[in-house]
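In: No letters, just coordinates:
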């Protein structure tokens, strides 16, 4: 639908399973599903700190807007909904969304450099100075992409990736490895199977970092505001 990846769920139970694995840009919810308490589902989504900032668009046949708004719905429409109107709303939500980027690196200078690269973009930057903290942040914050140093104190990127892939909450998050380490072919091939890209710190630039982040988001089905436009620029 207009470039959006649609994830269908026939029941609220199906929807909860999807939310454990993927963080959608928005939820389109019919509150009149047969034998389903969708009001509780809406309330739960808006109570949970891991999902409460996901826009919920309620679309149904009965005018229950007051209840929907009270439970946290961001939009309410009566069926049938005009397709152009729906697409415009989804595009506006996507364009206003700044993807979360988690940087996991034990070198403060490296984290600062990434921060400078991204400071004029809509991306929200999260930082972790070690692998274990990075995994905890990934689980709690659900970033849209992770920039991961290969060599960390007491562990490597393989250890972090193994933990991320073992958890259904973090398994879908794209990972970009950023390293100054000369990787043997065997390690590079192993990383290539579980990451979006491998970047050299020596040759890292703002343009390269942003382009690889955008590629990772695109592959994950996430539409976001083009980050190349500077604040106040043309």
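Out: Now that the structure is in, tell me what you want to look at. Fair warning: this is a prediction, and the values are worked out from it, not measured in the lab. Residues are numbered from 1 along each chain as shown.
In: Going by C-alpha atoms from here, please, whenever you check contacts or count neighbours.
Out: Noted.
In: Quick test: name the residue nearest the centre of this structure.
Out: Closest residue to the average C-alpha location of the chain: residue 144 at 2.6 Å, with CA atoms, centre = their mean.
In: got the residue ranges for the helices in the protein?
Out: Under the criterion DSSP state H, helices of the chain are mapped to 12-21, 38-47, 65-70, 83-95, 108-118, 131-141, 157-166, 185-192, 206-219.
In: Buried residues in the third one, which are they?
Out: What that stands for is helix 65-70. Judged by neighbour count using 16 or more other CA atoms under 10 Å, the buried positions of helix 65-70 are 65, 68.
In: now swap in the first one and tell me
Out: Of all the residues in helix 12-21, those buried under the rule 16+ other CA under 10 Å are 12, 15, 18-19, 21.
In: now for the helices of the chain, which one comes closest to residue 101?
Out: Minimum separation from residue 101 across the helices of the chain (CA to CA) falls at helix 206-219, 8.4 Å.
In: Quick one, which of the helices of the chain gets closest to residue 174.
Out: Between residue 174 and the helices of the chain, the shortest gap by CA to CA is with helix 206-219, which sits at 6.0 Å.
In: Give me the contact list for stretch 196-207.
Out: 114, 117-118, 174-181, 191-192, 212, 216 (CA atoms under 8 Å, 6 or more residues apart in numbering).
In: Buried subset of those, written for ChimeraX?
Out: Under the burial definition 16+ other CA under 10 Å, those of these that qualify are selected in ChimeraX by:
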select :114,117,118,174,175,176,177,178,179,191,212,216
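In: of the contacts of stretch 196-207, closest to residue 87?
Out: Taking CA to CA as the measure, residue 87 sits nearest to residue 216 out of those, at 23.1 Å.
In: pretty sure that closest one is touching residue 173, no?
Out: No: if you go by CA atoms under 8 Å, residue 216 and residue 173 don't touch, sitting 9.1 Å apart.
In: take a look at this one as well, against the first:
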């Protein structure tokens, strides 16, 4: 319900306007001339003013100019009422500061639309983050009992919930226990003064956005600068004017609404981004596992091998002190290391006898094929998968393929994968060899056997493996082949 001031000298017009406003569900304040209208505007602070243009003495337009020039009343919407709908009247009304213009006789629908436009919609916007319509809580902090009670009476009349405390220490306790929507804080208090209280509140992430209006009896520029430096949002000078404090409180709460609304949007957006990131990651994981499953049909390796490789890589990454992000990418990217075997013919892939030089050359192309399959992926997992697929057969000493890279020219992910792949190959049965024990596999990697040599591996990766080989055995035992 809005409070509407009607300024009208004609009794019949006043009666009609009052009837229409009350029919729309709003309360009426009446003034019979411009001077009375100015006075009631300042003392009553209505939500809207319906101002007759033709008033005795001071005209309605002259009154509008004065109202818009006053800080106390400039934000109150004014609708001009006139019986003389002549060309140029609307321009005159707007030039005087009126927000709208209605011709007499008043009609209910026209008046209702104007109130909706200038009062209801703006009020709804101001309350947008306060959907439960709870009364706003204001904390008054002042060591003088009379000052506290005076401010309390003024603001309780406007519908605010008021709590008062008499010291800075009590104020901090109160804010911690029950955060208010706004604080009226006296500067000059014994003990913890207003500036120190404001400074603590503004440096606390939990309370830094609570508006603080400093109340002081000292109208001093340097005092205001000091308060601003500690985070004060506004000032009131004692003795406090009722109209001024109501307007300043309204403005501060409106700013808090906007800030809370923005914060709510940011939090909601952050949650949505996280949810979409998780969904996208899950989609990439499904894509990866689908590709890996397809590759299994073209390889003698099993799903257990893929799981072991993922855990070996993650384990080595942790031993090397890599970031959680890097380790996560390793876990999901490493199973794609042999995806390129999809492009190798069955005759070569499943051959039981040793490869001819030409067949070995063809077999070695699986790394480049895998990289080509994955190269257009935009997921960090798939990008790393392409990196691993291309380079996991490169060797630290430069004797690997496909490009003969050496040392740190080989991506770290591929250097990690190279050792993991060799360990699992040694532990697994092949057409040309039996499965080796953990102890024998570790000895071959660390000491070499002619085919596999320690210089094939990054020394840091090899050292990490050598320090905790038992962890790799645990992974192997946990994910043994099921065939």
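Out: Structure received. Since we're looking at a predicted model, the values are computed, not measured.
In: and the aligned partner of residue 119 of structure 1 in structure 2, how many neighbours?
Out: Counting by TM-score structural alignment, residue 119 of structure 1 lines up with residue 156 in structure 2. By other CA atoms under 10 Å, 12 other residues sit near residue 156 of structure 2.
In: contacting residues for residue 156 of structure 2?
Out: Each residue near residue 156 of structure 2 by CA under 8 Å, 6+ apart is listed here: residue 162.
In: switch the cut-off to 6 Å
Out: By CA atoms under 6 Å, 6 or more residues apart in numbering, the contact set of residue 156 of structure 2 is empty.
In: what's the spacing between it and residue 445 of structure 2?
Out: 81 Å (CA to CA, to the nearest Å).
In: ditto for residue 372 of structure 2
Out: Relative to residue 445 of structure 2, and taking CA to CA, residue 372 of structure 2 is found at 30 Å.
In: Between the two, tell me which one has more neighbours.
Out: Per other CA under 10 Å, whichever of residue 372 of structure 2 and residue 445 has more neighbours is residue 445, with 22 against 14.
In: Now do the SS call for that one.
Out: Following DSSP: H, G, I helix; E, B strand; the rest coil, we place residue 445 of structure 2 in the helix state.
In: Now do the same for it: its match in structure 1.
Out: In structure 1, no residue is matched to residue 445 of structure 2 (TM-score structural alignment).
In: For stretch 142-155 of structure 1, grab the matching residue range in structure 2.
Out: Residue span in structure 2 matched to stretch 142-155 of structure 1, by TM-score structural alignment: 179-192.
In: Over to stretch 59-66 of structure 1?
Out: Going by TM-score structural alignment: stretch 59-66 of structure 1 matches no residues.
In: quick one, helices of the stretch 1-150 of structure 2?
Out: 11-23, 34-44, 60-69, 89-95, 108-115, 121-126, 145-156 (DSSP state H, counting those that start in this stretch).
In: most tightly surrounded among the ones you listed?
Out: Burial of those is given as mean neighbour count (mean count of other CA atoms under 10 Å); helix 60-69 ranks first at a mean of 20.
In: so how far is it off the chain centroid?
Out: Distance of helix 60-69 of structure 2 from the chain centroid (CA atoms, centre = their mean, to the nearest Å) equals 44 Å.
In: ditto for stretch 91-110 of structure 1
Out: Averaging C-alpha positions (CA atoms, centre = their mean) puts stretch 91-110 of structure 1 9 Å from its chain's average.
In: Quote the end-to-end distance of that stretch.
Out: So stretch 91-110 of structure 1: terminal residues 34 Å apart, CA to CA.
In: what residue of structure 2 matches up with residue 128 of structure 1?
Out: Structural correspondence for residue 128 of structure 1 with respect to structure 2 (TM-score structural alignment): residue 165.
In: For that match, which non-adjacent residue is spatially closest?
Out: Nearest residue to residue 165 of structure 2, sequence neighbours excluded (CA to CA, 6 or more residues apart in numbering): residue 141, at 5.1 Å.
In: which residues does the counterpart of the one you found in structure 1 contact?
Out: Aligning on TM-score structural alignment places residue 141 of structure 2 opposite residue 104 in structure 1. Going by CA under 6 Å, 6+ apart, residue 104 of structure 1 touches 128-129, 134, 148.
In: what's the most distant pair in the residues you listed?
Out: Farthest-apart pair in those is 129 and 148; separation 10.5 Å (CA to CA).
In: in the stretch 201-350 of structure 2, which spans are strands?
Out: Ranges of strands in the stretch 201-350 of structure 2, per DSSP state E, counting those that start in this stretch, are 212-216, 234-237.
In: Out of these, the one nearest residue 50 of structure 2 is which?
Out: Of all the strands of the stretch 201-350 of structure 2, the one in closest proximity to residue 50 of structure 2, counting by CA to CA, is strand 234-237 (30.1 Å).
In: quick check: the closest one aligns to which part of structure 1?
Out: Residues 197-200 of structure 1 are the counterpart of strand 234-237 of structure 2, counting by TM-score structural alignment.
In: same deal with stretch 318-338 of structure 2?
Out: The counterpart of stretch 318-338 of structure 2 in structure 1, using TM-score structural alignment, is absent.
In: who wins for most neighbours among the contacts of residue 104 of structure 1?
Out: Neighbour counts for the contacts of residue 104 of structure 1 (other CA under 10 Å) peak at residue 148, which has 28 neighbours.
In: right, and that residue touches residue 179 too?
Out: No: checked against CA atoms under 6 Å, the pair residue 148 of structure 1 and residue 179 is beyond contact range at 8.0 Å.
In: what touches both of those two?
Out: By CA under 6 Å, 6+ apart, no residue touches both residue 148 of structure 1 and residue 179.
In: what's the distance between whichever residue in structure 1 pairs up with residue 256 of structure 2 and residue 111 of structure 1?
Out: Mapped onto structure 1 by TM-score structural alignment, residue 256 of structure 2 lines up with residue 220. Taking CA to CA as the measure, residue 220 of structure 1 and residue 111 of structure 1 are separated by 24 Å.
In: and what of residue 205 of structure 1?
Out: When residue 205 of structure 1 is compared with residue 111 of structure 1 (using CA to CA), they lie 13 Å apart.
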